[in-house]
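Student: my questions concern the predicted model and sequence given below.
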Amino acid sequence: MRQLRRVILRMLCITAVLVSGLIFAAGTAQAAVPDRWGFAFVNTSSGVPNLSYQAGSWPGGFNVTVTPGVVGQVFVKFPQIGASSSTANSGVVHVTATSQTAEWCQVQKYWSAGVDEIVAVRCYHYGGAPLFTPFSIVFSESTGPLPAPKAFGYVGWNGSAIATQYNSALAANSVIPTSTGVWTVVLPGLGSSGIAGNIQVTAVDSTNAARCKVGAWSPSAGQQKIQVRCHDATNVPLNTGWTLTYQRERAITGAAIPPKNFAYTFDNSPANPGPYAPAPAAINYNSQLAVNTVQTAGPGQRLVKFPIVGVLPNNVQVTAFGPGPEFCNLVTLWGTSGGDVLVRNVICYNGTARVDQPSFVSYLSAF
């Protein structure tokens, strides 16, 4: 009962913050980033996922719910935050599997159903066998500008064209197909003098088992140029849909205050036993000015610590980096204790073999 009271109080606080944010939005266009958002840790194939790890811009009294589909498939309903367009795949969604074996989760489709946002998610074991495994999920939709150097942008690719996009410089993003399973994404106006920020990529495919990652990253003063690479149930390059989000000094939803507590890092030296702070500092951001660290936790496993920003409810997303077919997920639910977040662990694979692999990790609190 005491735990339930804490959860209810936490959700009431979120609602109060959101209401004040909506009042502020009437006076400034910049507060429109994001328009709507939600996240959850889906630890069940039916019912209400863990209340301590879900939050969103919906009013009080509502919760994320999950219903099962075919094997390995669930439908996640974010209440009262249906995207502004009834067109499928408006806004952007990311999912990350939590498993101790070589598995991943992908988005099949997401759409607005009345006032709600529905996301179909399906998970697979390497090789293509579908199965249910817990996963973390985040959805957001944004409009309006942001002042530099803060930057935020996303692209939803439907397999042949851009289906949805946002750019905080109000520029038009572009996607250039390069070869089978490879695309170049250009985010104009969001440039940086060196690598700065964080990137998350998720496969979107309603038919095929698919997983996607960041293949390369080439920032410049005028734009971010990011390569997306996707593979099938094994290691074969695959043309598929995907979502990509770029964040710099903003939460993965595009929001700023709230939340006051968010962080991200790019583990670009996975052979470093650590603990080490990824460099340059612009890829290792902590909204409370603490220093995030990464260290080895076993073969192919990395322990990530985000100090001071650990406030429930919260969410973690992971994306692999590199030119090969490797992919990464989470071993289990992250820990939140004493104000710190311990991601124990990010784990990466090539096939079913654990490998040391660069990865992007993004953390978000509702507060």
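Tutor: Nice, I can see it.

Student: when you work out contacts or count neighbours from here on, use the C-alpha atoms and nothing else.
Tutor: Will do.

Student: list the buried residues for stretch 97-105?
Tutor: In terms of neighbour count (16 or more other Cα atoms under 10 Å), stretch 97-105 has its buried residues at Ala97, Thr98, Ser99, Thr101, Ala102, Glu103, Trp104, Cys105.

Student: equivalent analysis for stretch 348-359, please.
Tutor: Judged by neighbour count using 16+ other Cα under 10 Å, the buried positions of stretch 348-359 are Cys348, Tyr349, Asn350, Gly351, Arg354, Val355, Asp356, Gln357, Pro358, Ser359.

Student: so what would you say the end-to-end distance of it is?
Tutor: 8 Å (Cα to Cα, to the nearest Å).

Student: what residues does it touch?
Tutor: Here stretch 348-359 makes contact (Cα atoms under 8 Å, 6 or more residues apart in numbering) with 101-102, 126, 234-235, 266-271, 299-301, 318-322, 325-329, 347.

Student: so can I have a markdown table of the buried residues of stretch 97-105 showing distance to Leu312 and secondary structure?
Tutor: Shown next, in a markdown table, are the buried residues of stretch 97-105 (distance: Cα to Cα, whole Å; DSSP: H, G, I helix; E, B strand; the rest coil):
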| residue | distance to Leu312 | secondary structure |
| --- | --- | --- |
| Ala97 | 20 | strand |
| Thr98 | 18 | strand |
| Ser99 | 22 | coil |
| Thr101 | 27 | coil |
| Ala102 | 28 | coil |
| Glu103 | 26 | strand |
| Trp104 | 25 | strand |
| Cys105 | 23 | strand |
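
Student: one more structure, for comparison:
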Amino acid sequence: MRVRPLALALVAAVTVAVAPAPPAAAATPDRWGFAAVWNPTVPAGTTLDTTRQWGSWRAAFPALWATGGKLAVGLFRVTFPQVASGTRGTVHVTAVSRAGNYCEVFRWGSAGADEIVDVACHRPGGILADTPFTIMWSTSSGVFPPGAYATAQVNTAGAAVQWYNSTGAGAPGTGLLTPGRYLVRIPGVGVVGAGLSGNVQVTAIQPNAVARRCKVESWSPVGLEIDVVVVCVNAAGALTSTDFFITYHRQRAVFGAVDVPKYFGYIWSAGGGQTNYNHQLGFGANGVGMLAGGTYEVKYPQIGIRETNTHVTAYGDGPNYCGLGQPWVNAGSDALVNVMCFDNTGNPANYRFLSTFTSRH
């Protein structure tokens, strides 16, 4: 990888901060939810697609569903009922757009018994634009094998505001390398001798709903540690210091669960080995094929079961980015995910990415 020598040189010089420990509690995840917003113009309180949502509240409140509604142009609020956790937890959002629109988190917290997440979406050039998207929120605590699951919220200065690590290995080391470039060292989650393993997802946070994007520039194993370099840009594609969420998951669903769901997987389009995992079929079962310039189909065999959710994060240097080109399809028991990647002007561009997919079942 041509970016890695520079990244490793910067790593040697960066001051790495360690975040305070999260509160101890039961097995992960404590609370979670996922949903899809196909029509970003619906009014507040609209029930979101019930075939593409689920959450931890469903066990105690089976009649309740995640709802949503437009706040203003390009701004949308998702409400997960009965799981209020304040500003704890991690959020990932992925735009669904063939025109190169992209989305970020700009606010989240509790409203009574509910957890709300406000999402901002922009078209190329940075103008707010109503855009379909997928969303996942999860908060976790406690030590719970197997596999590994780690999350962090990192601020513009490179400090971890909150974090979680299912292995009990402790806080991530985080730091600002240069403006807009961050190092996140996640301890205890890798597999010695396996090279890269698992999957990484990154989502920008911008509290004023100004256009920002974040992605993985490079990642590498160091013993049991996974080191990730995250880069963030503004609407012009220039490196810009930005808050972000990061999730690492290995043989776990992206929201952190272990035994349920049993139908999940992930793949890195630039690699193989243990970065391609299917919980039903094992390593190497998922596939990526190019449909057209900048457009790809990811096939997840035998895990497109019941309510599902998917996310994608671009991988590499430069301002290019990726999202979903259209809603995913459950074809029999297979899941077919359409990924599109773009240059900074919103034109389709061949690029690399990390994809993750999960059912609630």
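Tutor: Okay, I see it. Note that the coordinates shown come from a computational prediction; the quantities given were computed from them, not determined experimentally.

Student: circling back to that earlier point, possible to save the buried residues of stretch 348-359 of the first structure as JSON lines with distance to Leu146 of the first structure and secondary structure?
Tutor: Below are those laid out as JSON lines (distance: Cα to Cα, whole Å; three-state DSSP):
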{"residue": "Cys348", "distance to Leu146 of the first structure": "34", "secondary structure": "strand"}
{"residue": "Tyr349", "distance to Leu146 of the first structure": "37", "secondary structure": "strand"}
{"residue": "Asn350", "distance to Leu146 of the first structure": "38", "secondary structure": "strand"}
{"residue": "Gly351", "distance to Leu146 of the first structure": "40", "secondary structure": "coil"}
{"residue": "Arg354", "distance to Leu146 of the first structure": "40", "secondary structure": "strand"}
{"residue": "Val355", "distance to Leu146 of the first structure": "38", "secondary structure": "coil"}
{"residue": "Asp356", "distance to Leu146 of the first structure": "36", "secondary structure": "coil"}
{"residue": "Gln357", "distance to Leu146 of the first structure": "33", "secondary structure": "coil"}
{"residue": "Pro358", "distance to Leu146 of the first structure": "29", "secondary structure": "coil"}
{"residue": "Ser359", "distance to Leu146 of the first structure": "27", "secondary structure": "strand"}
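
Student: residues in the second structure aligned with stretch 152-159 of the first structure?
Tutor: Alignment of stretch 152-159 of the first structure against the second structure: residues 149-156, by TM-score structural alignment.

Student: I'd guessed Ala236 of the second structure sits against Val210; true?
Tutor: No - Ala236 of the second structure lies out of contact with Val210 (Cα atoms under 8 Å); the separation is 11.8 Å.

Student: overlap in contacts of those two?
Tutor: The contact sets of Ala236 of the second structure and Val210 overlap at Gly126 (Cα under 8 Å, 6+ apart).

Student: in CSV: the buried residues of stretch 97-105 of the first structure, plus distance to Leu187 of the first structure.
Tutor: Rendered in CSV, the data for the buried residues of stretch 97-105 of the first structure read as follows (distance: Cα to Cα, whole Å):
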residue, distance to Leu187 of the first structure
Ala97, 27
Thr98, 30
Ser99, 32
Thr101, 34
Ala102, 32
Glu103, 30
Trp104, 27
Cys105, 26
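
Student: among the residues you listed, which pair sits farthest apart?
Tutor: The largest separation in those, counting by Cα to Cα, is between Thr101 and Cys105 at 12.4 Å.

Student: that's all I had, so thanks and see you.
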